[in-house]
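[1] I'd like to go over a predicted model; first the sequence, then the structure.
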Amino acid sequence: MRSLYFLLPGTTQKFACGGLFAELKTLALAQPICASKIVTYRQREPDTLFLDDVLQQPTLDDVIFVASWGFDVPKLVARLKHHHVLYHAHSAEYGFRLSAKIPIMAVSRNTMGYWGQRSPHSLIYYLPNQISDEFSNFNCDRNIDVLVHTRKSSRYLLHQLIPALQQRCRVCVIDTHVDSLSTLFNRTKVYLYDSAEYWAQQGVSEGFGLQPMEAIACGCQVFSSVNGGLSDYLDPGFNCYKIAGYSTDFDGHRIVNCIDNFAPNALPDAVLNHHRTDAITKRLAVILQEVNEFFDHSQKHPSDIAELTPIRVLNLRSQTLFAKLKKKLRSRG
């Protein structure tokens, strides 16, 4: 089994985000399976490998570079074109393409479907994000009626819905990093998440959306958008409510009704167990075994399947149109 080098711009506070934390979790899950390390490429950090130095090594055949930072992937792939690269795909719609020699590991079925269309000849795998055991319902007293995090929240949520709710119930708005989000979720009745507007501005998709699932795992009733990867597991009317539903008044009525008649939410064990450490580790081991076998093969054999590039798609459309026209002319003759 080759070593994994997880490529990150850095690990300090300036790079803190859901993608960084998810990648660090994946690193921890991979370490019992094979040797796995962080390699930074924008800033040097103490006791951490730096990409410029790593690339000076005489051979890296026993290494797989794991790229994940969406906007940096094209440059990293170009720089590592003579090495083994695995793309850990979180969000989609970045616009770049990947050759068939780069396997793809997607965090959601939504993202997997995107790459299944965009890179149909690449090996593609599904590795959902981990929900750690701390995100469970501990049956605590819930003294927060409504919880919302300002990051990724829509203007509607922050400037219309929240002010309306603050007149009717206990609302907690957080705008900083929280050390123990599971504790906060266990104190909360209703969690609000509305990221569609944010991702539309970014021009990419919601990769997975950890917080709504973590909130449900802790027993919160969740009002959420269902864009991108959220659609993998959110099921309005059954395990959540669709937020921004028609009007502020309608949303407010449903939320207050949830608070007044609160009962802890619960995902089926089969759903949650799919995201727990044991299941993710077993799935990752299978994926890495296949990826290693693929790189063994690709070192000796070239690809012979034509890539589905925009030019090839245009040619295929032209050929189809020409064939239809030819058939129509024959029928007239």
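    The structure has been received and is ready for your questions.

[2] use CA for all of it now, contacts and neighbours both
    Noted.

[3] and C34, how many neighbours?
    A count of nearby residues for C34, using other CA atoms under 10 Å, gives 14.

[4] putting a second one here so we can go through both:
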Amino acid sequence: MRRLYFLLPGTTNRFACGGLWAELKTLELVKKVCPAEVVTYRQREKGHLWLDDLLSPQTKSKNLSKDLEDVIFVMSWGFDVAKLAAKLKSFNAVYHAHSAGYGFNLPSSVPIITVSRNTLGYWGQRSPHSLLYYLPNEISAKFCDFHALGDNLKNEWGDRDIDILVQARKSSSYLLNQLIPALQKQCRVEVIDRYVEDLEGLFNRAKIYLYDSAEYWAVQGVTEGFGLQPMEALACGCQVFSSVNHGLSDYLDPAFNCYKIAGYSQEFDVQRIMKVLNSGQRLSLSPQVLDEYRAENITARLVVILQELNDFFDLKPFAQQHILDLGYREILKLRSQKLFAKLFTKLKKKLKF
């Protein structure tokens, strides 16, 4: 197996976000299968390789890095991928796609690994001749229901002292400015606007978790790549009211394992949330769904995907590309051909009469 170099702009708080944590988690899982390490390219960091050093002729002549033919570069930072892909066009590179909608295209020589089926579908249409794979993000085993309520306690909340939990980041203006003030008149609502180290502990204290990110991602202009927090909350026994945009649609099933938030009116939302809070009604993710996102399953998928990638990069230098890319010009040509074919058919019919 080739060594994997995970390309990150940096790993400090300056770049802290869900995508960074997810990428570092994936790196640790990859290490169980083959050698892997971080390579930074925006911020030089002690203890990590620097991309320009790896690619410079001076570095290679001094033999400070392994032969780059035996390396696969893993790109993931959406805003930087187009430039990185151009920079690495002579090397083995893959795109680990979280969000979608950045607007760039990739050549079919760059395989794409997606974290959600939503993103898989996006690239399946945008890059139909690339190798495509699905590798979900990991949900840590520490996210579980500490209370493990038995059948005799199914109508009680156990030791959960927070009625409703909300994380301010990514929350819609409707959620923060309308729904939460209305709910605070009837129950205890805790809004978190800081980083929480023990998030699993917080989810196990909450009865209901609210998540509404559709507005946030619409403003950003890209998609919700995965949406880990609602899954983590569900795994901890919270009842979840959530938007179902983009990657969230992979696992959320309104009325069966969660509730759709922002449902037509504020009054209707308040009524539904209070009904769940005041009743013994429980929805949850099935163990089978959760198992798909646990480390054991993801590692097993990694073994298959990495073997295929190694086979592809072994063959690529000797294979010629015979499949035309479905770019703008090709689409325009095919549409024109279809239009002319229709006009020709109509003309033939008229000439017969």
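    In hand now; what should we look at? Owing to the predicted nature of the structure, the values given are computational and were not obtained by experimental measurement.

[5] residue ranges for the strands of the stretch 201-333 of structure 1, please.
    In the stretch 201-333 of structure 1, the segments counted as strands under DSSP state E, counting those that start in this stretch are 221-224, 241-242.

[6] of all those strands, which gets the most neighbours per residue?
    Here the criterion is mean neighbour count by mean count of other CA atoms under 10 Å, and of the strands of the stretch 201-333 of structure 1 the winner is strand 221-224, at a mean of 25.

[7] gap between the aligned partner of Q211 of structure 1 in structure 2 and D325 of structure 2?
    Q211 of structure 1 maps onto Q229 in structure 2 when the alignment is built from TM-score structural alignment. Counting by CA to CA, to the nearest Å, the gap from Q229 of structure 2 to D325 of structure 2 is 37 Å.

[8] ok, now I112 of structure 2?
    The value you get for I112 of structure 2 to D325 of structure 2, if CA to CA is used, is 15 Å.

[9] More neighbours: the two, which one.
    For I112 of structure 2 against D325, the residue with the higher neighbour count under other CA under 10 Å is I112, and the figures read 25 against 18.

[10] so who does the more buried one touch?
    Taking CA atoms under 8 Å, 6 or more residues apart in numbering as the definition of contact, the neighbours of I112 of structure 2 are 94-97, 123, 130-133.

[11] That one corresponds to which position in structure 1?
    With TM-score structural alignment defining the correspondence, I112 of structure 2 maps onto I104 in structure 1.

[12] Map C240 of structure 1 across to structure 2 for me.
    Structural alignment (TM-score structural alignment) places C240 of structure 1 against C258 in structure 2.

[13] For that match, which non-adjacent residue is spatially closest?
    V240 (5.2 Å; CA to CA, 6 or more residues apart in numbering).

[14] Now do the contacts for the residue mapped onto that neighbour from structure 1.
    In structure 1, the residue equivalent to V240 of structure 2 is V222, according to TM-score structural alignment. Applying CA under 8 Å, 6+ apart, we find V222 of structure 1 in contact with 190-193, 212, 215-216, 239-241.

[15] From these, pick the one nearest I38 of structure 1.
    I38 of structure 1 has its nearest neighbour among the contacts of V222 of structure 1 in P212, at 28.0 Å by CA to CA.

[16] Contacts only, for the closest one.
    When contacts are counted by CA under 8 Å, 6+ apart, P212 of structure 1 touches 191, 193, 222, 224.

[17] ok, which stretches of the stretch 51-200 of structure 1 are strands?
    Residue ranges of the strands in the stretch 51-200 of structure 1, as given by DSSP E, counting those that start in this stretch, are 63-67, 84-89, 104-106, 124-126, 144-149, 171-174, 188-193.

[18] before we move on, back to that, with distance to V219 of structure 2 added, can I get the contacts of I112 of structure 2 in TSV?
    As requested, these are arranged in TSV below (distance: CA to CA, whole Å):
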residue	distance to V219 of structure 2
V94	28
Y95	24
H96	23
A97	20
W123	21
S130	29
L131	30
L132	28
Y133	28
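
[19] Go through those residues and name the one nearest L175 of structure 2.
    Compare each of these with L175 of structure 2 using CA to CA and the shortest gap goes to A97, at 28.6 Å.

[20] Looking at structure 1, name the residue matched to the closest one.
    Per TM-score structural alignment, the equivalent position to A97 of structure 2 in structure 1 is A89.

[21] I'd guessed its match sits against M105; true?
    Yes: applying CA atoms under 8 Å as the test, A89 of structure 1 and M105 come out as touching, 5.9 Å apart.

[22] Can you give the distance of the one helix or strand V38 of structure 2 maps to from its chain's centre?
    Assessed by DSSP states H and E, V38 of structure 2 sits inside strand 36-40. Computed by CA atoms, centre = their mean, to the nearest Å, the separation of strand 36-40 of structure 2 from the middle of its chain amounts to 20 Å.

[23] That one against structure 1, how far on average?
    Taking mean CA distance after the TM-score superposition for structure 1, the mean distance separating strand 36-40 of structure 2 from the aligned residues in structure 1 is 0.3 Å.

[24] Following the chain onward from that strand, which element is next?
    Past strand 36-40 of structure 2, further along toward the C-terminus, the next helix or strand under DSSP H and E is strand 49-50.

[25] what about that next one, how far off from structure 1?
    Strand 49-50 of structure 2 versus its aligned partner: 0.7 Å mean (mean CA distance after the TM-score superposition for structure 1).

[26] hmm, who's touching that strand?
    Residues contacting strand 49-50 of structure 2 (CA under 8 Å, 6+ apart): 38-41, 44.
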